[in-house]
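In: sequence plus the predicted model coming up.
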Amino acid sequence: MTDTLRSTTRPSTHMHALVGRVLEASQDPRYVARKEMWTRHNRLDKTSKTPVYVCLKRGSGTNANPVTWSELIPFEQRLSKDRLEREIELQLRQKLYKHDNIPDDEVMSTTVWVGAVRAAADGEAKDVASGRIGSSFDVDHVDGAASGPLWGLPFVETRIGGPGGAYAVQPAVVEDSDLDRLHWPPFQIDEAATRELCERAEEIVGGRLPVKVATDAVGYSPTETMISLMGMEAMLFGVIDRPEFMHRIMDFVTEGTVQYQLARQAAGGVDYEQSWNYRVPYEDLPADADPHRLSSCWPLVAAQSMCGISPTLYEEFVQPYHARLTQHLGQDRVYYHGCEDLTEKIPSILKLPNLRRLHISPWTDLERAAELVGRDFVMEVVPHPETIYSQTPAEMRAWLERAMDIAGDLVIDLVLGEIETVMGKPGVLSTWAQIAQEVAEERA
């Protein structure tokens, strides 16, 4: 496929049509009620029913469910040749696919996202820093590998199997002295190049859709940064054999994360809509809230790479650093994500400042979680991956009914997530969403 860097000054015919369809779809009355529902729900207020959400990450990057989207929107349906136009075309088609095919409670946003062009850090080659011009990226996720140079040392991974395959970290931090080679990540944006990128994006959509810049290159999960620097094996041994070293690196990456996010805010780089990521479909901010402050954002905090440590070790090596971080973040808007079994760690997690949402994976004991969480937080209840690979509609319904029965009058949403493939059967997403809506209505 021909790969150009420049778009024409007039949107192509297929892009003009896609923009029109998105504008028309976004006016559907269903979204008015959904906006109110999600806003009330995440404030712990009663809603007419339990929200249902099929979570498909957006964009074209390695973390954005590339296999799944290739099944839902085959490559032969994507018509653009220009790199940036291809990215925007995919975002628009992703919006329309959800609107047309999946009866969940997502709210369609008309916003088109482009990745900020990062200015070169000291000693960094310019071509590395400018590599995001027109290239693919994850709308909802930080690209961990790309953020490595910001810390002074690269995040090096050995990957096999292509998109969705396995990988292993090649440690950059091994000895104590390696920590001295790190530095806090600077918030550096190439303003001119980013402005050029936005202008090109606006040309592509004909000035008819809002274009925003995704600026967060670090995220809010210091343990995952630590793992990217030293590797899983070294961490597992380190919490036993090198506790002082582990506290030193966790202190460093946590403070670096805090300072980066505060600098991003000071530079005007924060936009609360970007922070909705792929778990908060919408929020109407209070009239006195500033959408460009961290306090208005929904930071996703996770420590999934620490799933192998005990609750006691979690309390020592993770919880204090998460608490330090979240005190600076979204006012009652922190979302804790964890695909692992969090059952015995929930008592610690619930102490986080500003916590509001908690991911309850199929490996976490839902009954125990319900007892611990009560109505003080939102539980995001997620079924087992087998749901879309092997369950019959009757089995899907049985699981959903059981989850609703356990939750009772607690504040939950039903979320189908971590969808790495639909095994060539895209209709399964629609089936699950429809059944979940029926169960939610029956239990309303």
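Out: Arrived safely.

In: hey, let's count contacts and neighbours off CA atoms from now on
Out: OK.

In: neighbours around residue 113, how many?
Out: 22 (other C-alpha atoms under 10 Å).

In: second structure follows, compare the two:
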Amino acid sequence: MISKMERQLIRDLASRVKELAKDPVMTERKESWYQHNDLKSTKPLLLVFPEGGWREVITPEMLVCEDEQAREMEWMLRARLYRAENINDDSVVENSWEVSKIITDTGWGLRKPGEGTAPVGNVFQVDSTIGYCPMVWTKGFSFNEKAMPFHPLIQDASDLKKIKAPVVSYDETATKQRFEIQQEILGDILNVKLVGKKYIIFNLMEMYTDLRGLQNVMYDLYEEPEMTHEAMSIFEEGFRNVIRQYQEMNLLELNNDFSYNGTGGVGYTRDLPQDENGAKSLKNLWALAESQEFTNVSPAMHEEFVMQYERRLLEPFGLAAYGCCEPLENKLDYVFQAPNMRRISVSPWANIELCAERIGKRAVYSWKPNPSYFINDYNEEFLERYVTEMLKATRDNCVEIILKDTHTCQKDPGRYRKWTDLCRRCMERV
């Protein structure tokens, strides 16, 4: 049970969020994002998603609350405040508080829900405002920095029949209890809203390599191509089935706002919704697909073995984002076959000049600087050259700088502010 002291602490933090939301700069930033995502502005925008680094920014020891729900609320509010007051990127502080519906599923049949392997050794939560964040608020939190054993569960084509489409569940009773508690604490300070699924991602190859093994999948492209196609067909239909369940259970939510978008970005756009059916219509929503496991696969094979399946999943949605860490400069002809493509990830290993030329103003140029440059020596002279070169190459693009995948900041949280200040200097210069 949330104590009187915990309740007051949470309310005090929320009041600070409310005051930040009133700052005129937030209105300016919001309009900049609308212009940016609607491809009407070439003004560079800047976002920072510490991700794993959050565990060194707001540590478990900093939390005062003991109740599990109160700790999560405290952590989330502190994170929003830290990002606005200390990191000072172009994120928008809204006078809102979202309570997510408690939605789970059964997984893909070969592994128990929540059972981790090497790719998912640390559990992250996707929050609308913070993006991916480790669940620092949980009692006994620890971050596994060591390698984990990996054992492929799909040994041959006969094992594909073990893959089962996830069955979605919604705990309405627990959700109602959670909402009522948070509404009672925050309702007179922030706009408390119950929300469903806002982040929609189709990561077919991540799912498959998690079960088959990346090396095995690479060999399969030559030795067992039909097996790979069969697997992708199963995942395509499985994802389609999950979306259908979300629709039937009224679990989807509009994401044309401050919501985390793609593999870094926010969803503000006036091009959605496209009809009056709200979140019941996929045409009113953003969705994402990515296949970073195919970084070293040729454009033609990328299209044949995964992108064609992803594109069919993306087509019903109003707007689409594509990519994560995979360089896409030579694959953009296939990416743009999706007519709703709006945000494209330009990875740290992509050719920034070719991407600038080939993306143009057809989509948001979502640049991901190499996080290792930030994490390691943090050489400001080098970083200024690095950022400046990118900005010069993208003068005519709708470009955003998205720092993410910083799973440590070397216990130096102030480094994030140094980064945003550095980027702003480069923007002014260019």
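Out: Alright, I've got the coordinates. As the structure is a prediction and not an experimental result, all values here were calculated from the model.

In: distance of the counterpart of residue 369 of the second structure in the first structure from residue 233 of the first structure?
Out: In the first structure, the residue paired with residue 369 of the second structure is residue 383, using TM-score structural alignment. As for residue 383 of the first structure, its distance to residue 233 of the first structure is 29 Å (criterion: C-alpha to C-alpha, to the nearest Å).

In: quick one: map residue 407 of the first structure onto the second structure.
Out: Per TM-score structural alignment, residue 407 of the first structure is aligned with residue 394.

In: scratch that, residue 310 of the first structure
Out: Under the alignment (TM-score structural alignment), residue 310 of the first structure pairs with residue 298 in the second structure.

In: aligned partner of residue 418 of the first structure in the second structure?
Out: Checking TM-score structural alignment: residue 418 of the first structure goes with residue 405.

In: for residue 383 and residue 233 of the first structure, indicate the residue with more neighbours.
Out: Comparing residue 383 of the first structure with residue 233 by other C-alpha under 10 Å, the one with more neighbours is residue 383, at 20 against 11.

In: dump the residue contacts of residue 97 of the second structure.
Out: Going by C-alpha atoms under 8 Å, 6 or more residues apart in numbering, residue 97 of the second structure touches 190-193.

In: just the strands in the stretch 201-350 of the second structure please.
Out: Taking DSSP state E, counting those that start in this stretch as the test, the strands found in the stretch 201-350 of the second structure are 201-202, 286-289, 319-322, 341-346.

In: which residue range of the first structure does stretch 238-249 of the second structure align onto?
Out: The aligned range for stretch 238-249 of the second structure is 256-267, by TM-score structural alignment.

In: can you list contacts of that stretch?
Out: Outside stretch 256-267 of the first structure, the residues that touch it by C-alpha under 8 Å, 6+ apart are 183-187, 215-216, 218-220, 222, 270, 292-294, 325, 328.

In: what about residue 24 of the second structure, distance to residue 420 of the second structure?
Out: To residue 420 of the second structure, residue 24 of the second structure is 20 Å away according to C-alpha to C-alpha.

In: higher neighbour count, these two?
Out: Using other C-alpha under 10 Å, the more surrounded residue of residue 24 of the second structure and residue 420 is residue 420, with 21 against 9.

In: quick one: what's aligned to the more buried one in the first structure?
Out: Match for residue 420 of the second structure (TM-score structural alignment): residue 433.

In: check residue 346 of the second structure too.
Out: Checking TM-score structural alignment: residue 346 of the second structure goes with residue 360.

In: hang on, that match packs against residue 383?
Out: No. Counting by C-alpha atoms under 8 Å, residue 360 of the first structure sits too far from residue 383 to count as a contact (9.0 Å).
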